[in-house]
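Peer 1: Got a predicted structure here, sequence first:
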Amino acid sequence: MDLPRPLIPARLIRRYKRFLADVTLDGGGETTVLCPNPGRMIGLDSPGDRIWLSRSDNPKRKYALTWELSEQPGGLVGINTNLPNAIAEEAIAAGRVKELTGYGSLTREVRYGRNSRIDILLEGDGKAPCYVEIKNVHLLRRGALAEFPDAVTKRGLKHLEELGDVVEAGGRAVMLYVVQREDCRQFAPAADIDPAYAKGLTRAKARGVEAYAYSCKLSTEEILLDEALEVLI
């Protein structure tokens, strides 16, 4: 998936009110930018971090700049939680997610469950419909282990329960964790941050929900789904 070009380098001053951050632009001057991430962003919001911004041409936007990437010791990390669905869709359509090949159609945002929308619905002749829920991952606290979530997510727990219902009704259900970083080799639920979600994922797997995690290859020009990670549940 292509990123807006060119991205603008800056240094983080502080992140606040969840969706805002003050930065110093490399060319000089301070400004406030949009931070498209509702999570805690553990390890990714340290003052002085080098970050990359995109610029919107929409004159109605209050903040023209959006925080897209953070530079960390292990490489670039994508912090924009609005991107994983598009990253995953592109990879699935190109056949790069081996667990999700062989379907003839891909539809986004289909209603299902209890007033929910599934991120991607895959359908094909002779196949049960496949409901794919996508989650953004950027938390790395130890070794090469990616974790989700970085904050309590009741909505995420609801999705796990609804995916289990899909399987019991005869469909196929998949949790796809898009890890927007290159320095991970394994994935696990962050049980200390959200024990209910960790238990819910274990329960969902027992009901037949599949769980896969993929790292991404990142540059200041694009983010591509890359390698399958070992999932520890």
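Peer 2: Structure's in. What do you need? Numbering: from 1, shown residues only.

Peer 1: From now on I want contacts and neighbour counts done on CA atoms only, so please keep to that.
Peer 2: OK.

Peer 1: got a list of contacts for the helix or strand Thr107 falls within?
Peer 2: Under the criterion of DSSP states H and E, Thr107 resides in strand 105-112. The contact list for strand 105-112, computed with CA atoms under 8 Å, 6 or more residues apart in numbering, reads Ala93, Arg117, Ile118, Asp119, Ile120, Leu121, Leu122, Glu123, Gly124.

Peer 1: Please flag which of these sit within helices.
Peer 2: Ala93 (DSSP state H).

Peer 1: before we move on, back to that, how far does the strand holding Thr107 sit from its chain's centre?
Peer 2: In terms of CA atoms, centre = their mean, to the nearest Å, the centre of strand 105-112 is found 18 Å from the chain centre.

Peer 1: now swap in stretch 142-150 and tell me
Peer 2: On CA atoms, centre = their mean, the centre of stretch 142-150 falls 13 Å from that of its chain.

Peer 1: ok, second structure coming up, stack it against the first:
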Amino acid sequence: MRLPSPLVAGRLVKRYKRFLADVLLDDGREVTAHCANPGSMLGVAVEGAKVWLWEHGDRKRKLAFSWELVEIGGVLIPVNTTNPNRIVPEALDKGVIPELSGYGEIAREVKYGEGSRIDLLLSGGRRKKPCYVEIKNVHLSRTPGLAEFPDSVTKRGAKHLEELSRLADAKQARPVMLFVVQRADCRRFAPAADLDPAYAKALKSAASAGVELLCYDCEVTTSEVVLRKALEIDLETT
């Protein structure tokens, strides 16, 4: 996935009201940027960290800048939580996710369950059952090499796991939970049980019910984010 351009560098002054961030640009201007991340951004919204903003030039938008990247400990991390929904379809087209190969059609934001929408519905091809793929963005890493989700309590995330579990029970579709780690310094993934014990419990329950769990990391540069390789998933240490 190509990142928008041009990107301008600066330092994070503060992130506040969930969707706003003040940044001191390298050219001396202090600007307010839109932050497309509703989570806590634990370990990512670090004051003084180097960041990159997109100056989009759209006069119809209230803010002229959008926050795209942050560098933490030498690691580039995209902050936009909608990126994975673009990254995954591109990876499927390139055959980067062998577990999800063999389908002929991809539909997005399909209604299912009790008022939910699945991120991707894969169907057709040589596969017998349709595949419901829920995608979650991951950027939290508090222990070297370990990616974690969520970074705060997510009742919505637990609901998605319940919906996928019902699909597994019905045995008429293939439910998949796919975690996309938008960073390249992690080797394994685990739920952040101390931050949201209910979600960690729901994830274990979903896996036991037959929901497939996948996790992939990304190669990140200041110009693009590309799905890279599968990470080990650890549910036993939570």
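Peer 2: Here it is on my side, so go on. As the structure is a prediction and not an experimental result, all values here were calculated from the model.

Peer 1: re earlier: I'd like to know which of the contacts of strand 105-112 of the first structure are buried.
Peer 2: Neighbour counting over these (16 or more other CA atoms under 10 Å) leaves Ala93, Arg117, Ile118, Asp119, Ile120, Leu121, Leu122, Glu123 as the buried ones.

Peer 1: Now flag whichever of those residues is closest to Ile42 of the first structure.
Peer 2: Asp119 (25.2 Å; CA to CA).

Peer 1: Would you quantify the distance from the equivalent of the closest one over in the second structure to Gly145 of the second structure?
Peer 2: In the second structure, Asp119 of the first structure lines up with Asp119, judged by TM-score structural alignment. Here Asp119 of the second structure is placed at a distance of 27 Å from Gly145 of the second structure (CA to CA, to the nearest Å).

Peer 1: picking that back up, okay, the buried ones among the contacts of strand 105-112 of the first structure in JSON lines with distance to Asp57 of the first structure next?
Peer 2: Listed next are those as JSON lines, based on distance: CA to CA, whole Å:
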{"residue": "Ala93", "distance to Asp57 of the first structure": "29"}
{"residue": "Arg117", "distance to Asp57 of the first structure": "29"}
{"residue": "Ile118", "distance to Asp57 of the first structure": "30"}
{"residue": "Asp119", "distance to Asp57 of the first structure": "27"}
{"residue": "Ile120", "distance to Asp57 of the first structure": "29"}
{"residue": "Leu121", "distance to Asp57 of the first structure": "32"}
{"residue": "Leu122", "distance to Asp57 of the first structure": "34"}
{"residue": "Glu123", "distance to Asp57 of the first structure": "36"}
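
Peer 1: Quick one: the helices in the second structure, in order.
Peer 2: Using DSSP H, helices in the second structure cover 84-93, 155-170, 197-209.

Peer 1: show me the residues around the most far-flung residue of the second structure relative to its centre that make contact.
Peer 2: Relative to the centre of the second structure, the most outlying C-alpha is that of Gly28, 31.6 Å out, by CA atoms, centre = their mean. Residues near Gly28 of the second structure by CA under 8 Å, 6+ apart: none.

Peer 1: For the residue positioned nearest the centre of the first structure, list the residues it contacts.
Peer 2: Among the residues of the first structure, the one closest to the centroid is Asn136, at 1.5 Å (CA atoms, centre = their mean). By CA under 8 Å, 6+ apart, the residues touching Asn136 of the first structure are Thr81, Pro84, Tyr177, Val178, Val179, Gln180.

Peer 1: Great, nothing more from me.
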